[in-house]
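Novice: I need the structure of the sequence given here:
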Amino acid sequence: MTAKSLFDAVGIPHSTYHYQPDAMNGPDRHAWLLPLVEEAFGNGEKRYGCKRVHLELKGMGMTVSAKRVMRLMAKHGMVPLRKSAKRYGSCKGGPAKAPADLVNRDFHAERPNMPWVTDLTEFSIPAGKAYLPPIIDCHDGLPVAWTIGTSPNAALANGMLSDACSTLGEDEKPVIHSDRGCHYRRAE
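Specialist: I've put the predicted structure just below:
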């Protein structure tokens, strides 16, 4: 088998094959950028990640790809000293074992109050973050109850559940389906 037949089988031009070794062994066309990236990284006391270094370069009037900055930093071992803070995650360990999925992904109901679905939604607003856990009736898709607060705590979920349960008759016992996150698995 010849090299030409391989190029034809793979579908690449013969010139591309010969270009790659020359390009890899040739001078780095982004060598001018490395001192600027190192300077921006050093200005941040080695705490800036690639996004912040890219913003620093942009502030200097440099037009360069964020991915190029990320590759240069990774190639030359420029790693921030401290990792950034973790974002909020609703499941940080399970307070209780997750219950079985009784709804089995069938979210249609023949009558009201059977079943209900819920989840905790996070919104970014100018004042910070707001959390909204509504209960939706699968019969008509309308909210049964909801609460809103600035902290995704048990009181928020429990208040919504109490409000929803207060709308029920004595013989109504709906199944409540959630993502089985820790807010809905507390003993309360």
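
Novice: use CA for all of it now, contacts and neighbours both
Specialist: Will do.

Novice: doesn't A145 fall inside a strand?
Specialist: Yes - counting by DSSP: H, G, I helix; E, B strand; the rest coil, A145 is located in a strand.

Novice: contact partners for it?
Specialist: 134-136, 160-161, 163-164 (Cα atoms under 8 Å, 6 or more residues apart in numbering).

Novice: SS state for the residue nearest to it when sequence neighbours are not counted?
Specialist: Among residues not flanking A145 along the chain, A164 sits closest, at 5.0 Å (Cα to Cα, 6 or more residues apart in numbering). When classified by three-state DSSP, A164 comes out as helix.

Novice: quick one: which two of the contacts of A145 are the most distant?
Specialist: Using Cα to Cα, these span at most 12.5 Å, a distance reached by I136 and D163.

Novice: more neighbours: the two, which one.
Specialist: I136 (22 against 15; other Cα atoms under 10 Å).

Novice: one more sequence to fold, the one below, so I can look at both together:
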Amino acid sequence: MDTFATYKARYGAPRIAQELNALGVDCSVNYVAHILKHNGIRARNGKAFKYSPNTEAMTGVADNLLKRRFNADGPNQKWTTDITYIWVRDRWLYLATVMDLYSRSIVGWALDTHMTEQLNTDALQMAFKRRAIENDLIIHSDRGVQYRSNRYQALIERHGCKLSMSRKGNCQIN
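Specialist: Here you go, the predicted model:
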């Protein structure tokens, strides 16, 4: 009981048994656990860990404007964008694409050895150059850090488009 008190009731049977054995008192974990239980003593283990999402992971997240409506009545109304990995010889390459949901054609793309916001902005800039866009074009992506970057979102805003992102945990729908 002295060892239990010495460690401010934080040590349970395994640690108490270890301390007692180090002091030369032969005992097993089960024996110490039995004594603690018999006397109604339990270790205080502090507060349980509570997960809360990192605030940085929620920065720059846009509403889901697309809401799984993946068809469009005409061109340049809804675009989706995503990144895929391609193994080439001895390394990964990253391909960012922008697809028009009306024609299902790729209207912009970029390929690089690094997955950065530059990769996404290059693909989007190609799409803007190749297409005459109208206001209210929805550009939909997952919540990846590249899509939440200020530079990427500013590019979309400068062109009068609306940013849309999948809801949490639904990155596969892009």
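
Novice: TM-score of the superposed pair?
Specialist: Here the superposed chains carry a TM-score of 0.51, computed using TM-score structural alignment, normalised by the length of structure 2; 96 aligned residues with a Cα RMSD of 1.7 Å.

Novice: any idea how far stretch 111-118 of structure 1 is from the middle of the chain?
Specialist: Once both centres are worked out by Cα atoms, centre = their mean, to the nearest Å, stretch 111-118 of structure 1 turns out to sit 29 Å from its chain's centre.

Novice: flag every buried residue along it.
Specialist: 113-118 (16 or more other Cα atoms under 10 Å).

Novice: looking at those, which is nearest G59 of structure 1?
Specialist: Among these, and counting by Cα to Cα, the member closest to G59 of structure 1 is T118, at 44.5 Å.

Novice: tell me who's in contact with the counterpart of that closest one in structure 2.
Specialist: Under the alignment by TM-score structural alignment, T118 of structure 1 pairs with T81 in structure 2. T81 of structure 2 is in contact with 96-99, 139-141, 174, counting by Cα under 8 Å, 6+ apart.

Novice: which of those show up in structure 1 as well?
Specialist: On the basis of both residues aligned by TM-score structural alignment, their matches' Cα atoms under 8 Å, what survives of those in structure 1 is 96-99, 139-141.

Novice: among those residues, which lie within strands?
Specialist: Mapping these onto strands (DSSP state E) picks out 96-99, 139-141.

Novice: returning to that earlier point: which of the contacts of A145 of structure 1 lies closest to V37 of structure 1?
Specialist: Comparing these against V37 of structure 1 with Cα to Cα places P134 closest, at 47.0 Å.

Novice: what about the strands in structure 1?
Specialist: 116-118, 121-125, 128-132, 134-137, 143-146, 176-177.

Novice: out of those strands, nearest to Y17 of structure 1?
Specialist: Nearest to Y17 of structure 1, of the strands of structure 1 and by Cα to Cα, is strand 121-125 at 50.2 Å.

Novice: strand 128-132 and that closest one, what's the angle between them?
Specialist: 150 degrees (axes from the mean of the first three to the mean of the last three Cα atoms, to 10 degrees).

Novice: relative to structure 2, what is the average displacement of strand 121-125 of structure 1?
Specialist: Aligned to structure 2 and superposed, strand 121-125 of structure 1 gives a mean residue distance of 1.2 Å (mean Cα distance after the TM-score superposition for structure 1).

Novice: mind listing what's buried in that strand?
Specialist: E122.

Novice: just checking, what residue in structure 2 corresponds to R105 of structure 1?
Specialist: Structural alignment (TM-score structural alignment) places R105 of structure 1 against R68 in structure 2.

Novice: report the contact partners of H177 of structure 1.
Specialist: Here H177 of structure 1 is in contact with 101-103, 115-118 (Cα under 8 Å, 6+ apart).

Novice: that one pairs with which position in structure 2?
Specialist: In structure 2, H177 of structure 1 lands on H140 (TM-score structural alignment).

Novice: how about Y94 of structure 2, what's its partner in structure 1?
Specialist: For Y94 of structure 2, the aligned position in structure 1 is Y131, judged by TM-score structural alignment.

Novice: got the contact list for the closest residue in space to its match that isn't next to it in sequence?
Specialist: Take Y131 of structure 1 and drop its neighbours on the chain: the residue closest to it by Cα to Cα, 6+ apart is E122, 4.7 Å away. By Cα under 8 Å, 6+ apart, E122 of structure 1 lies in contact with 129-132.

Novice: hmm, P112 and V175 of structure 1 touching each other?
Specialist: No - taking contacts as Cα atoms under 8 Å, V175 of structure 1 lies outside contact range of P112: 11.6 Å.
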